[in-house]
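Chemist: Give me a 3D structure for the following:
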Amino acid sequence: MALTLDDKLVVAISSRALFNLEEENRLFDAGDDKAYMRLQFERLDVPAKPGVAFSLVQKLLAFNDDGVKRVEVVMLSRNDPVSGMRIFRSGKANNLQLERGVFTQGRAPFGYLRALGAHLFLSANEKDVRDALALGFPAARVLTESTQAGSNYPNEVRIAFDGDAVLFSDEAEQIYQRDGLPAFQQHEIEKATVPLPDGPFKPLLAALHRLQKASTPHMRIRTALVTARSAPAHERAILTLMDWHIEVDEAMFLGGLPKGEFLREFEPDFFFDDQTGHVNSAAQHVPAGHVSSGVSNPAN
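Modeler: Below is the predicted model:
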């Protein structure tokens, strides 16, 4: 029987999202490919330090510790194959079971998401993230300056999501931005029993829900909805999740309050939001990623 990833949670991730390669990346961004490759080769046996998404990946891979492969993490990177050697060695040095990778030497790698059947793509490259979202894959630009994840919950993968334009479509957000808060509230009251259309990250939430139900004794998943919605608009969000038969463990309806301090208390391994202001606020406290979707992120 041919190998398949169909029954696994598949995370595709770039080198800079997983490891701290900011020093090396300055050479890459300057266009000096040869110097970049030379530096990576010189540091072949120098393990790269953990990056912003390291905690998320480490904990997700721990779902495989009992010998049952439930999660697959695949390197998907603009790096060259030589630099890819360092990435795999860094994974081994950090006790990460990384087996698969695609290294495209400067070319956009997002096209391989379809072959992988990825449930999530994390990259520091904004264009790659936008292109992945356009293909229908949950994707976020990792803020490499984000605070590293805390260590208070070693046996829990904690993930927080914004609602509109992330888990849900931006249908309601469009009304808010066009007509203001009173029109938004009235629209959501009238549509309270009508489920919101799917947003770009519903497939990831659904995959996490399946993994959550298959939790091992030593690892769990805890999810949170962290949204600017407040009562009465909260009802439509809750009823939409119920219609999807998906539960979140915590829901925060903040009515426009800054999200960062609430996220600091939740301590997620990663937070996803479509609005740069919320993401930048969150990044001061937790690992954060920007989802370039919806009315707040017009196409360039």
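Chemist: Only C-alpha atoms from now on, for both contacts and neighbour counts.
Modeler: OK.
Chemist: On the C-terminal side of the helix or strand residue 86 falls within, identify the next helix or strand.
Modeler: When elements are assigned from DSSP states H and E, residue 86 belongs to helix 81-93. Per DSSP H and E, the first helix or strand lying C-terminal to helix 81-93 is strand 100-103.
Chemist: tell me which residues of that next one are tucked away?
Modeler: 101-103 (16 or more other C-alpha atoms under 10 Å).
Chemist: which secondary structure element contains the nearest residue to residue 85 once chain neighbours are set aside?
Modeler: Closest residue in space to residue 85, ignoring its immediate chain neighbours: residue 44 at 7.1 Å, by C-alpha to C-alpha, 6 or more residues apart in numbering. Residue 44 belongs to no helix or strand when assigned by DSSP H and E.
Chemist: tell me the contacts of residue 44?
Modeler: Residue 44 sits next to 83, 85-86, 89 when contact means C-alpha atoms under 8 Å, 6 or more residues apart in numbering.
Chemist: what residues are up against residue 112?
Modeler: Shown in contact with residue 112 (C-alpha under 8 Å, 6+ apart): no residues.
Chemist: what do you get for residue 149?
Modeler: By C-alpha under 8 Å, 6+ apart, the neighbours of residue 149 are 52, 55, 267-270, 286-287.
Chemist: For residue 31, state which of the residues you listed is nearest.
Modeler: Nearest to residue 31 among the contacts of residue 149: residue 52, at 24.0 Å, using C-alpha to C-alpha.
Chemist: So that closest one sits against residue 19, correct?
Modeler: Yes. Using C-alpha atoms under 8 Å, residue 52 is in contact with residue 19, at 7.2 Å.
Chemist: So between those two, which is more surrounded?
Modeler: Taking other C-alpha atoms under 10 Å, residue 52 and residue 19 do not tie; residue 52 has more neighbours (27 against 20).
Chemist: Is it correct that that one falls within a helix?
Modeler: No. Using DSSP: H, G, I helix; E, B strand; the rest coil, the assignment for residue 52 is coil, not a helix.
Chemist: Relative to residue 132, how far out is it?
Modeler: 20 Å (C-alpha to C-alpha, to the nearest Å).
Chemist: go on, residue 262?
Modeler: Applying C-alpha to C-alpha, the value for residue 262 to residue 132 is 29 Å.
Chemist: Would you check that residue 185 makes contact with residue 233?
Modeler: Yes. Contact criterion C-alpha under 8 Å: residue 185 and residue 233 qualify, at 6.0 Å.
Chemist: Closest one to residue 165 out of the contacts of residue 149, please.
Modeler: Relative to residue 165, and with distances defined as C-alpha to C-alpha, the nearest of the contacts of residue 149 is residue 270, at 17.0 Å.
Chemist: which residues does the closest one contact?
Modeler: By C-alpha under 8 Å, 6+ apart, the neighbours of residue 270 are 53, 56, 149, 158-160, 286-289.
Chemist: Another sequence for comparison is provided below:
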Amino acid sequence: MAFTLEDKLVVAISSRALFDFEEENRVYEEGDLRAYEALQRSRLDVPAKPGVAFPLIRKLLALNAGARRVEVVILSRSDPISGLRAFSSAREHGLAIERGVFTRGRAPFGYLQPLNASLFLSANRDDVRDALAAGFPAARVLPESARMASKYPHEIRIAFDGDAVLFSDEAERVFQRNGLQAFVGHEIDNRNLPLADGPLKPLLEALHRLQNLADAAAPMRIRTALVTARSAPAHERAIRTLMAWNIEIDEAMFLGGLEKGAFLREFEPDFFFDDQIRHCESARDVTATGHVVSGIVNAS
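Modeler: Coordinates of the predicted model:
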């Protein structure tokens, strides 16, 4: 019977999001592909240091103890020979990563469909935007994000913004067009109408399935949080939407415009997702952060 990814949480990740390839990337962005490839070849036997998303990936792979439920695939613009370094670095760091796609400069997001990806993490803004436009859950990792030394080695903690991340940007569009009072009135009037799916709903669904499969002896637990600028009474529609999806989250923070960084510092997530770059810039001082380049605030 052929191996299938249908029942797995599949994370596709660029080599630069997984490992610290910032020096190599600077050579790549200078436009000299041959120089970049030569640099990577000269370092084939030098394991790369962990990158921004490395701690999250390590914890997700730990969920495979007992049953293989998570698959991580390297999806990279690098050439196949440079891919040798990504695989050898993964092996050196004890990451059980067996699959990869290397496109030598070509946009890689088209391979997300056959991979059945629940998430695509990349440091390339254009690749992330294209993936989101094609309907795939994706986020641009901020390479300069803090690497949080988690107090929770046996728990995966992931925090999500709401509008334009878990939910559609329907309500955000009302806010941007007509202001806060119109937004609150719109959400009160529609409190019993679930919001449409946002780009990262499939990831939350996959995490929720894994939470339900875990038993008391599982080596790794999952804890999720909603961290949103909504406040009462607009909070109700967000919670009712999650109820309609039959998805439970562990913590919800309705901050009403308060800075998110301090609350993320308390929750200590392994990763945080937000659509607004100002919130990402606040969060990146605290933890690994992904910019979900979608919705009305990213339209330009």
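Chemist: Can you pull the TM-score for these?
Modeler: After superposition, the two chains reach a TM-score (TM-score structural alignment, normalised by the length of the first structure) of 0.98; 298 aligned residues with a C-alpha RMSD of 0.8 Å.
Chemist: circling back to that earlier point, who has more neighbours out of residue 262 and residue 132 of the first structure?
Modeler: Each of residue 262 of the first structure and residue 132 has its neighbours counted (other C-alpha under 10 Å); residue 132 has more, 24 against 15.
Chemist: What is the equivalent residue in the second structure for the more buried one?
Modeler: Alignment note: residue 132 of the first structure maps to residue 131 in the second structure; criterion TM-score structural alignment.
Chemist: Remind me which helix or strand its match belongs to.
Modeler: helix 125-133.
Chemist: Identify all contacting residues around that helix.
Modeler: 107-110, 120-122, 137-140, 199, 292-294.
Chemist: Beyond the host helix or strand of residue 212 of the second structure, next helix or strand please.
Modeler: Using DSSP H and E, residue 212 of the second structure sits in helix 201-213. Remark: after helix 201-213 of the second structure, the chain's next helix or strand is strand 221-228, criterion DSSP H and E.
Chemist: Can you name every helix or strand that that following strand contacts?
Modeler: Here strand 221-228 of the second structure touches strand 155-160, helix 201-213, strand 251-254, going by 3 or more C-alpha pairs under 8 Å, 6 or more residues apart in numbering; DSSP states H and E.
Chemist: contacting residues around residue 6 of the first structure?
Modeler: Per C-alpha under 8 Å, 6+ apart, neighbours of residue 6 of the first structure: residue 117.
Chemist: How is it assigned, secondary-structure-wise?
Modeler: Applying three-state DSSP: residue 6 of the first structure is coil.
Chemist: ok, now how distant is it from residue 246 of the first structure?
Modeler: Applying C-alpha to C-alpha to residue 6 of the first structure and residue 246 of the first structure gives a distance of 20 Å.
Chemist: I'd say residue 232 of the first structure and residue 189 touch.
Modeler: Yes. Contact criterion C-alpha under 8 Å: residue 232 of the first structure and residue 189 qualify, at 6.8 Å.
Chemist: So residue 233 of the first structure versus residue 149 of the first structure, what's the distance?
Modeler: 31 Å.
Chemist: right, I mislabeled it, should have said residue 224 of the first structure
Modeler: Distance from residue 224 of the first structure to residue 149 of the first structure, by C-alpha to C-alpha: 16 Å.
Chemist: Check residue 87 of the first structure too.
Modeler: Applying C-alpha to C-alpha to residue 87 of the first structure and residue 149 of the first structure gives a distance of 21 Å.
Chemist: do residue 279 of the first structure as well
Modeler: From residue 279 of the first structure to residue 149 of the first structure the distance is 15 Å (C-alpha to C-alpha).
Chemist: same deal with residue 96 of the first structure?
Modeler: Counting by C-alpha to C-alpha, the gap from residue 96 of the first structure to residue 149 of the first structure is 17 Å.
Chemist: list the contacts for the nearest residue to residue 37 of the first structure once chain neighbours are set aside?
Modeler: Nearest residue to residue 37 of the first structure in three dimensions, chain neighbours excluded: residue 83, at 6.3 Å (C-alpha to C-alpha, 6+ apart). Residue 83 of the first structure is in contact with 37, 40-41, 44, counting by C-alpha under 8 Å, 6+ apart.
Chemist: got it, and residue 92 of the first structure?
Modeler: Counting by C-alpha under 8 Å, 6+ apart, residue 92 of the first structure touches residue 98.
Chemist: quick revisit: as TSV, the contacts of residue 44 of the first structure with distance to residue 166 of the first structure would be great.
Modeler: Output for the contacts of residue 44 of the first structure, formatted as TSV (distance: C-alpha to C-alpha, whole Å):
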residue	distance to residue 166 of the first structure
83	33
85	34
86	33
89	34
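Chemist: from those, which is closest to residue 169 of the first structure?
Modeler: Checking the contacts of residue 44 of the first structure one by one against residue 169 of the first structure (C-alpha to C-alpha), the nearest turns out to be residue 83, at 37.9 Å.
Chemist: Would you mind finding the match for that closest one in the second structure?
Modeler: Under TM-score structural alignment, residue 83 of the first structure pairs with residue 82 in the second structure.
Chemist: Residue 289 of the first structure falls within a strand, correct?
Modeler: Yes. Residue 289 of the first structure: assigned to a strand according to three-state DSSP.
Chemist: since we're on it, how many residues are nearby?
Modeler: 30.
Chemist: From residue 145 of the first structure, how far out is it?
Modeler: Taken as C-alpha to C-alpha, the span from residue 289 of the first structure to residue 145 of the first structure is 11 Å.
Chemist: what's the answer for residue 7 of the first structure, then?
Modeler: From residue 7 of the first structure over to residue 145 of the first structure the distance is 33 Å, taken as C-alpha to C-alpha.
Chemist: more crowded one of these two?
Modeler: Between residue 7 of the first structure and residue 145, residue 145 has the larger neighbour count (other C-alpha under 10 Å), namely 15 against 11.
Chemist: Comparing residue 232 and residue 189 of the first structure, which residue is more hemmed in?
Modeler: Taking other C-alpha under 10 Å, residue 232 of the first structure and residue 189 do not tie; residue 189 has more neighbours (17 against 12).
Chemist: So residue 102 of the first structure sits against residue 80, correct?
Modeler: No. Using C-alpha under 8 Å, residue 102 of the first structure is not in contact with residue 80, being 9.2 Å away.
Chemist: what residue of the first structure takes the place of residue 211 of the second structure?
Modeler: Under TM-score structural alignment, residue 211 of the second structure pairs with residue 212 in the first structure.
Chemist: Quick one: residues contacting its match.
Modeler: 220-221.
Chemist: mind redoing it with 6 Å?
Modeler: residue 221 (C-alpha atoms under 6 Å, 6 or more residues apart in numbering).
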